[in-house]
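Asks: need the 3D shape of this:
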Amino acid sequence: MAGISSARLSEERKNWRKDHPYGFYARPTTNTDGSLNLFVWSCGIPGKKDTIWENGVYPLTMEFTEDYPSKPPKCRFPKDFFHPNVYPSGTVCLSILNEESDWKPSITIKTVLLGIQDLLDNPNPKSPAQQLPIHLFLQDKDEYVKKVRQQAKSYPLAE
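Replies: Alright, predicted model coming up:
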């Protein structure tokens, strides 16, 4: 199975380098020996323009298993990332990343990253992962906006 997942990840890397959405990055990490680790990717998701998330590029780690693409990658923002659908551990709660829900082997790294970008500004209140962000999102929009904009300053756009 590792051969299938490695081949698929190599192909996705090649496709990403040829064509990826503006402002995003996604690249395999490097092992201590200098070789590429296709199973752990370092990614960045820009906040959409004209949203409270703009002006930030949010770091995300994608971890793949040897069962990929049969099973989805684990996607994590930094610990304590402020968002209603991100667990305190940083793990993203999104239906396309759930193998019992909407995951399909045809979903690509690009699709996942675009889906997470969309989730940033469109949280799913039916699937909360953290108490404070969902509470503020539903009960105190001004404070929610303030906290998101504050967080964006921690992840500025590269100039």
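
Asks: CA atoms for contacts and neighbours, from now on please.
Replies: Fine.

Asks: end to end on stretch 25-45, go ahead and measure it.
Replies: Using CA to CA, to the nearest Å, the end-to-end distance of stretch 25-45 comes to 7 Å.

Asks: tell me the buried residues in it?
Replies: Across stretch 25-45, burial judged by 16 or more other CA atoms under 10 Å covers Tyr25, Ala26, Arg27, Pro28, Thr29, Leu38, Phe39, Val40, Trp41, Cys43, Gly44, Ile45.

Asks: name the next helix or strand downstream of the biggest helix by length in the chain, please.
Replies: Taking DSSP state H as the criterion, the chain has its longest helix at helix 2-18. Downstream of helix 2-18, the first helix or strand assigned by DSSP states H and E is strand 25-30.

Asks: related to what we said a few turns ago, ok, residues contacting the longest helix of the chain?
Replies: Helix 2-18 is contacted by residues Ala26, Arg27, Leu38, Phe39, Thr65, Glu66, Asp67, Tyr68, Pro69, Thr108, Ile109, Lys110 when judged by CA atoms under 8 Å, 6 or more residues apart in numbering.

Asks: could you also give me the structure for this next sequence, so I can compare it with the first?
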Amino acid sequence: MAAGVAVGRLTEERKAWRKNHPYGFVAKPQSVADGSVNMMVWQCIIPGKAGTDWEGGYYPLTLTFSEDYPSKPPICKFPQGFFHPNVYSSGMVCLSILSESSGWRPAITVKQILVGIQDLLDTPNPASPAQNEAYGFFVKDLAEYKRRVRQQGKRYPPKD
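Replies: This next block holds a predicted model:
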């Protein structure tokens, strides 16, 4: 029964997203080989914010929902090795609103998650480092950190 609640909520979120979503963002359930969709896994794209070192990049993110959604947050992952102080080497995003024990609330929507992650890209939280390399550059060599961010953005150009 729990999966029914999760799928129902995600179906509603998909409808709301189609009607109104931030420019440049993509969020859609994963297509399955048989032509159906898997509502529990969404493929997303987060555009880098204009005027930041992230601008020009369109960063792929996968949201994986459990049968306990919306009681529990989705797992949000960038590609493995994504360069950011608050992204683990596995690609998993470390953000308070995604933490079941601290900031998660069932009212948080997919749109709020994606906008929150976009904000995190340019404003890392040094109090919650998840990746030593990116964190080290962020706190000790900001010029090199920014160079690597811009370089990473080139690996994720807009899709036509």
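
Asks: mind checking the TM-score on these two?
Replies: Here the superposed chains carry a TM-score of 0.98, computed using TM-score structural alignment, normalised by the length of the first structure; 159 aligned residues with a CA RMSD of 0.7 Å.

Asks: so which of the contacts of helix 2-18 of the first structure sit within strands?
Replies: Ala26, Arg27, Leu38, Phe39 (DSSP state E).

Asks: returning to that earlier point: now the longest helix of the first structure on the second structure. Mean distance?
Replies: Aligned to the second structure and superposed, helix 2-18 of the first structure gives a mean residue distance of 0.4 Å (mean CA distance after the TM-score superposition for the first structure).

Asks: tell me the one of the buried residues of stretch 25-45 of the first structure nearest Val86 of the first structure?
Replies: Ile45 (14.4 Å; CA to CA).

Asks: in a strand, the closest one, correct?
Replies: Yes: per DSSP: H, G, I helix; E, B strand; the rest coil, Ile45 of the first structure lies within a strand segment.

Asks: who's in contact with it?
Replies: Taking CA under 8 Å, 6+ apart, we find Ile45 of the first structure in contact with Gly23, Phe24, Tyr25, Val57, Tyr58, Pro59, Leu60, Leu113, Ile116, Gln117.

Asks: give me the buried entries from those.
Replies: Of the contacts of Ile45 of the first structure, these count as buried by 16+ other CA under 10 Å: Phe24, Tyr25, Val57, Tyr58, Pro59, Leu60, Leu113, Ile116, Gln117.

Asks: how about the helices in the second structure?
Replies: Here the second structure has its helices, by DSSP H, at 2-19, 110-122, 132-140, 142-154.

Asks: mind putting the ones you listed in TSV, distance to Asp53 of the second structure included?
Replies: Listed next are the helices of the second structure as TSV, based on distance: least, CA to CA, whole Å:
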stretch	distance to Asp53 of the second structure
helix 2-19	27
helix 110-122	7
helix 132-140	13
helix 142-154	6
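
Asks: show me what contacts the closest residue to Thr64 of the second structure other than its chain neighbours?
Replies: Leaving aside its chain neighbours, Thr64 of the second structure sits nearest to Val41 (4.6 Å; criterion: CA to CA, 6 or more residues apart in numbering). By CA under 8 Å, 6+ apart, Val41 of the second structure lies in contact with Pro29, Gln30, Thr62, Leu63, Thr64, Phe65.

Asks: what's the answer for Ser90 of the second structure, then?
Replies: Lys77, Pro79, Gln80, Gly81.

Asks: check Thr52 of the second structure too.
Replies: Asp122.

Asks: and it, how close does it get to Tyr135 of the second structure?
Replies: 18 Å.

Asks: what's the neighbour count on Lys110 of the first structure?
Replies: Counted by other CA atoms under 10 Å, the residues lying close to Lys110 of the first structure total 19.

Asks: how far away is it from Lys48 of the first structure?
Replies: Distance, Lys110 of the first structure to Lys48 of the first structure, by CA to CA: 15 Å.

Asks: with Ile4 of the first structure instead?
Replies: Using CA to CA, Ile4 of the first structure is found at 34 Å from Lys48 of the first structure.

Asks: contacting residues for the residue nearest to Ser70 of the first structure when sequence neighbours are not counted?
Replies: Closest residue in space to Ser70 of the first structure, ignoring its immediate chain neighbours: Pro105 at 5.3 Å, by CA to CA, 6+ apart. By CA under 8 Å, 6+ apart, the residues touching Pro105 of the first structure are Tyr68, Pro69, Ser70, Lys71, Pro72.

Asks: distance to Gln151 of the first structure added to these, as CSV?
Replies: Converted to CSV, these look like this (distance: CA to CA, whole Å):
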residue, distance to Gln151 of the first structure
Tyr68, 32
Pro69, 32
Ser70, 34
Lys71, 31
Pro72, 27
